[in-house]
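Trainee: Got a predicted structure plus its sequence, pasted below:
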Amino acid sequence: MKKILLFASALLLTVSAEAQIKRPQPQPGPMPTVNVQKPQEFTMKNGLKVMVVEDHKLPRVSYMLTIDTPPYVEGAKAGVSSLTSAVVGNGTAKTSKEKFNDEIDFLGANVNFWNTGASASGLSKYSSRLLELMAEGSLSPLFSQEEFDKSKQQAIEGLKADEKSVASVARRVNNALLFGKEHPTGEFVTEQTLNNVTLADVKQNYASYFVPETAYLVVVGDVKFKDVKKQVEKLFKDWKKASAPVAKYAEPTEVAKTQIDFVDMPNAVQSEIALMNTVNLKLTDKDYFAGLIANQILGGGGEGRLFLNLREAHGWTYGAYSSLGSGKYTSKFTSSASVRNVVTDSAVVEFVNELHKIRTEPVTQAELDLAKAKYIGNFVMEIQKPGTIASFALRTKTQSLPADFYENYIKNIQAVTVADVQRVANKFFKKDNQRIVIVGKGSDVAGTLDRLGYPVNYYDAYANPVEKPVFKKAAPVGVTSATVIENHVKAIGGEKKLKEVKSLSVVSKGSMQGMELTMTQKQTNKGQSMMVINGMGMDLIKQVVTPTMGYASMQGQREDLKGDALKDAQASAKMFDELEDLKNAASFQLTGIETFNGEEAYVLKKDKETVYYSVASGLKIATSETMEAQGQTIVMTSTYSDYKEVKGIKVAHTSSLPLAPGMSVEFKVSEVKVNEGVRDADFK
């Protein structure tokens, strides 16, 4: 069947790069005095530590309950903590979900829950009730099977949607390769591990880790300490004293020598590049502030060297950045960017050059001053916010910081020297012991990586080592674009049978973020086409095309197709585009055989469209279209599988269709009608 033509301009995500404006550097003024308001504190017998910061400037209050749980490995049930987060807060043992949420709405408040804490904020006149609601939801959650099943299904749908996302796969393999899949930071959730999780597991996770021993309640706002203390002691006195299990896992080790780890994603038009090494940097370390500044100069923003090199000088990416992790546990240093496939190897060279430069050459005084000014400016602005005061108070406790850590923050930033930057760059930016992880299209990229001089290892999308794939090979003698298309036409019923079809109606079911979707497609051999996606009882997306007109609508907002957009839509309104492709087979270029989703496929290209046909079955298994949106190159890929025969023709009964960049929905056919169920009135 013809790929579904969505009104792409209405669905594409708006992506715009922030304009980089060079401004004259301001002259430094006197160093501001920092006075961080200290909380009043008390600790309950069960271990809950409470910090209250009275702030009477505005009639608002915020509560933040945080359980400082050390990382732990979930193993075969990876995802149990995220499912716990999804389920907790959906009603309590005393109050139904609907009644609970209705009261929050009535109060105009925000109340949230997750597996390691809760938060509430609103007007201070409702402060007592807000704390009551947060305490009730935290300590008496209602773990219903219905909410659990719904949350698990949503999580599985999210994983399926991410399967084709190059960025999502990159995030997964980056941590898995750097930390190891047996490490809390390196393990990842799969459909299998989610299916291993039961409601009983969620309850056990909550019981084991939602404990008061390492719990902190921070209260900031228009309240009085004595009132808060009295209420907290009443609401949390029955929270039984307990400690969380102590987790054991192996710490990650660096690679002995820099290497490239490559993951093939055939649908990638950009390569996700990340140069990484692990870091152990605590906020109390003497190198902490120098590390912040060194990272800022290298890749902390639009003024960073990476950005100025890869984007401004070369135009290879929309942004190149670096980050330096810190805290109680092992973190990482990363420098990364998304670059065009054709410049992947060149981008790696520039990343390495910048790492070498900041390690071997002193930064300029101007760079140092600019980095300091940015950090100090952000710090001064953030410290005015009540939420910042709360986070400072919490971090001071959980990170064992000196009491005057934030009072001395600006002074410590100002004390960083050029020599400090070079020293910590050599300590934390491990140029010779980095994993260079690249997720991209192997047929475009892999052949260029060997010449960079690093060992190249190959992995699948789940960080499993694989042999170097054969990314592309020539088609056998005698195979042409015409024979490939002809074999597909034969496989789905043959040219004669397809031409006998006067109308086709297909109804499919799918879901997106927990919302059930129904897609109805109707086509005729008279150039009429209709597609509508319905959810929550209304038409979310609809497109109608006839030989005389066409329109597309989103949630009732209609826009008529005109000019080239109408012509393109009418040209695409063929019931079986395979027949049209067969006539114009010479316009397709057979580029060879590539592996797509684990299956060898003939690759046919025409303009910005790429079509994949299974070598084994002859059936079309995917189409990709490259388009430009707001100056960004986007690939919209549809996949087709599970072909079944209906009245002599084969129809793909499972399709993954892109509704927007990075968002695909899997639809499964529930009904197919051939030469029935279609009327002219359907195309109005």
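Mentor: Done, it's in.
Trainee: make it CA atoms for all contacts and neighbour counts henceforth
Mentor: OK.
Trainee: Let me see the contact set for the nearest residue to residue 386 once chain neighbours are set aside.
Mentor: Nearest residue to residue 386, sequence neighbours excluded (Cα to Cα, 6 or more residues apart in numbering): residue 220, at 6.4 Å. By Cα atoms under 8 Å, 6 or more residues apart in numbering, residue 220 lies in contact with 52, 53, 54, 55, 61, 62, 63, 386, 387, 389, 390.
Trainee: who's in contact with the fifth one?
Mentor: This points to residue 61. If you count contacts by Cα under 8 Å, 6+ apart, residue 61 has them with 121, 122, 123, 124, 127, 219, 220, 221, 222, 223.
Trainee: measure the residue most central in space within the chain to residue 601 for me?
Mentor: For the chain, the residue sitting closest to the mean C-alpha position, by Cα atoms, centre = their mean, is residue 168 at 5.4 Å. Per Cα to Cα, to the nearest Å, residue 168 is found 24 Å from residue 601.
Trainee: Where do the helices of the stretch 251-400 of the chain begin and end?
Mentor: Ranges of helices in the stretch 251-400 of the chain, per DSSP state H, counting those that start in this stretch, are 288-299, 305-306, 344-360, 365-382, 386-398.
Trainee: take the one below as the second:
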Amino acid sequence: MKKIISNIFIFFLVSTAIAQVDRSKLPEPGPAPEIRFGEAESFTLDNGLKVFLIQNKKLPRVTYTLILDRDPILEGEKSGMLGFVGNMMTAGTKNRSKDEFNEEVDFIGAQISGSSTSLSGSTLTKHQEKVMELMADVLYNPSFPEEELVKLKTQTKSGLAIAKNDPNSISSILTSKLVYGDNHPYGEVETEGTVDNVTVEDIRSYYETYFKPNIAYLAIVGDMDLSTAKDLVEKNFARWERAEVPSQSFEKPQAPEKNIVALVDRSASQQSVIEVTYPLDNFLTSEDYLQSRILGYVLGGGFAGRLLQNLREDKGWTYGASANFGSDDLIARFYAGSSIRGSATDSAINEIIYEIRNLKENGVKEDELKGAKSALSGSFGRSLESPSTIANFAINMERYDLPADYYSTYLQRLNDLTVDQVNASAKKLLKPDNMYITIVGNGSEIQDGLMAFGEVKRFTNAGDPERQIAMDSEITADQVIEDYIKAIGGAEKVRTIKSSKMESVAEIPGVKLNINYVYDENVQAFSNKIMAMGNVAIHTLIMNGKATVTAGGQTQELTDEQFEAAKMNMFIFPELHYEELGYSITLEGINDIEGQNAYKVIVSNPTGAKQINYYAVDSGLKIKSESTDAGEIFYSEYQDVEGIQYPMMSTLKSPMIPVPLEAKVEKLEFNASVSEEDLK
């Protein structure tokens, strides 16, 4: 079922053309552009609001950016709350409903948005007063509608469900927890439970505590003079009342004393997501900040980066690889990584560590320094095209006490860097022996190779240490399958089932799906139709020794390899037929599947393709299966149907679909009469 449901989404994918470029040589770096931008004029209201005006009369537009300068906050059991604040504040006010507010904004072609630390707006100059009035209404009178929070929670939880099966999301969660720890704002992770804990009162309390003018900066960029700016700001923000805001402090994370290898076993993965990372002090005011920009570019800055040249151009293990030195006034982190072909996982890690160590010990070359300077200068110049960049510059200089010429001399200071200066910073910033090496991949295939880098610690897809579950050494894969057959009704009863008709319903956003299955093991035939809005979107048919998929009026016959993988779909209970199909089964221990202990059984077909099934230790029932092409399917709500225990709910989680797809069985009939018409 999982493969078939996935095919409907594959069918709607659209191909994109790839431009052909000459990659035989790197382009010659051009001279760094000369950057000029206006200096900010500033004033401060009596309530402490600091205002900066950067005049730009090239276009009749104005952008407002309000920033709160507060310490990071540990959300704890309410993790996820901060992500709701901006949407809740702009979801209507006491004076305007959400629809009325949006209509007023849209009518003048403006934009207004918010977050837990900002409120911004942009508009044509002729509407500058109206937009500031609307922003002030949001600031003073947010209504925080309950129905908006319910919607935001639903959207967030759908995203979290998908993230559980996305290797990049899993990797991000794992590295955050390792580098920063659970008790640090940068390390805590939101879950369905913490999201459910958030209330409107939590959001209102946050707003009332932290949205204060004495920790706020307002930057205005555009076609406006200082006199007008003062009048508008005084009119709209002078009555904003100041108050003390709580401060926070956190223990500073440290790099590990030695390399730590952390693995999340994702058995369906053909690729491994690799990250090497550690915390470091690095920010705008750091003495090695500009050097870190150079080092990050040389190591992993696009096509010219050493990692990409090594892992892709030389080895052919990946499509991309990157590295960078983060920047944060609290704590930053170093990152290098790639998605690598599974069989090359340990080799790729070895090469990544080699490149980091080589850069630390031998430094950059003159031509690399020249290329990095040119690329970074160009990027800096292009960033000035955005009004928000200029606004952030003005705020940063005040917020972090930067020199008045910090940004105007940025390019000069960058171009003045020497090889010796950059290489001295490399020796301080790079820590090839003090890193977290994280991998999300097929543990059974890669774990042995990872031991070369140290003890391998296993984690769940939520970034928590994997529970070590002891297993009876006498339990075999055959015994697990036998117990499963017994749990659903016993071999004698199950073997009497030779045909079946099943109707299920599912829903993707805005579309109801009807999913019909017909099995006839007497002639080894199978049919699956997925219908949307009354039409057959996709039909999979196995009959007369071949398999076809029909979609959009076009029928395609599966290859021999695809047919071999599809054979399992012919059978109502595939476990009964592993031996006759030539499949091998391996028991790989006990895993924690969302709180249930389950035997992990790897099923391999004659072509080498694998499916992993999980059977609950206590009940023997199958609770999950996963494969590379389909993602994960969870089985639940077992019910007695004609003496057989059958899962009436299956939930598909796959990166190919935007939300988990829950299919509910509405009708199920065993040993049904099946005609050729039923199949076709």
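Mentor: Looks like it arrived, so ask away. The structure displayed is predicted, hence computed values, not measured ones.
Trainee: which parts of the longest strand along the second structure are buried?
Mentor: Taking DSSP state E as the criterion, the second structure has its longest strand at strand 328-341. Buried residues in strand 328-341 of the second structure, counting neighbours by 16 or more other Cα atoms under 10 Å, are found at 331, 332, 333, 334, 335, 336, 337, 338, 339, 340, 341.
Trainee: what's the spacing between stretch 178-186 of the second structure and its chain's center?
Mentor: From the chain centre to the centre of stretch 178-186 of the second structure is a distance of 18 Å (Cα atoms, centre = their mean, to the nearest Å).
Trainee: wait, stretch 99-111 of the first structure
Mentor: Relative to the mean C-alpha coordinate of its chain, stretch 99-111 of the first structure is positioned 29 Å out (Cα atoms, centre = their mean).
Trainee: Likewise for stretch 627-639 of the first structure?
Mentor: 17 Å.
Trainee: which residues are in contact with it?
Mentor: With Cα under 8 Å, 6+ apart, stretch 627-639 of the first structure has contacts from 3, 12, 14-16, 267-269, 608, 621-626, 655-658, 660-661.
Trainee: if you set the cut-off to 6 Å instead, what comes out?
Mentor: Contact partners of stretch 627-639 of the first structure, identified using Cα atoms under 6 Å, 6 or more residues apart in numbering, comprise 621, 622, 623, 624, 625, 626, 655, 656, 657.
Trainee: tally of neighbours for residue 4 of the first structure?
Mentor: Applying other Cα atoms under 10 Å, we find 16 residues neighbouring residue 4 of the first structure.
Trainee: wait, is it part of a helix?
Mentor: No: under DSSP: H, G, I helix; E, B strand; the rest coil, residue 4 of the first structure sits outside any helix and is assigned coil.
Trainee: Counterpart of residue 503 of the second structure over in the first structure?
Mentor: Residue pairing (TM-score structural alignment): residue 503 of the second structure is matched to residue 505 of the first structure.
Trainee: wait, that match sits on residue 673?
Mentor: Yes: with contact defined as Cα atoms under 6 Å, residue 505 of the first structure reaches residue 673; the gap is 5.0 Å.
Trainee: Looking at the two, which has the bigger crowd around it?
Mentor: residue 505 (19 against 15).
Trainee: Please identify which helix or strand holds that one.
Mentor: In the assignment (DSSP states H and E), residue 505 of the first structure maps to strand 503-512.
Trainee: Tell me the helices and strands packed up against the helix or strand following that strand.
Mentor: As assigned by DSSP H and E, the chain's next helix or strand after strand 503-512 of the first structure is strand 515-524. Counting contacts by 3 or more Cα pairs under 6 Å, 6 or more residues apart in numbering; DSSP states H and E, strand 515-524 of the first structure is packed against strand 503-512, strand 529-535.
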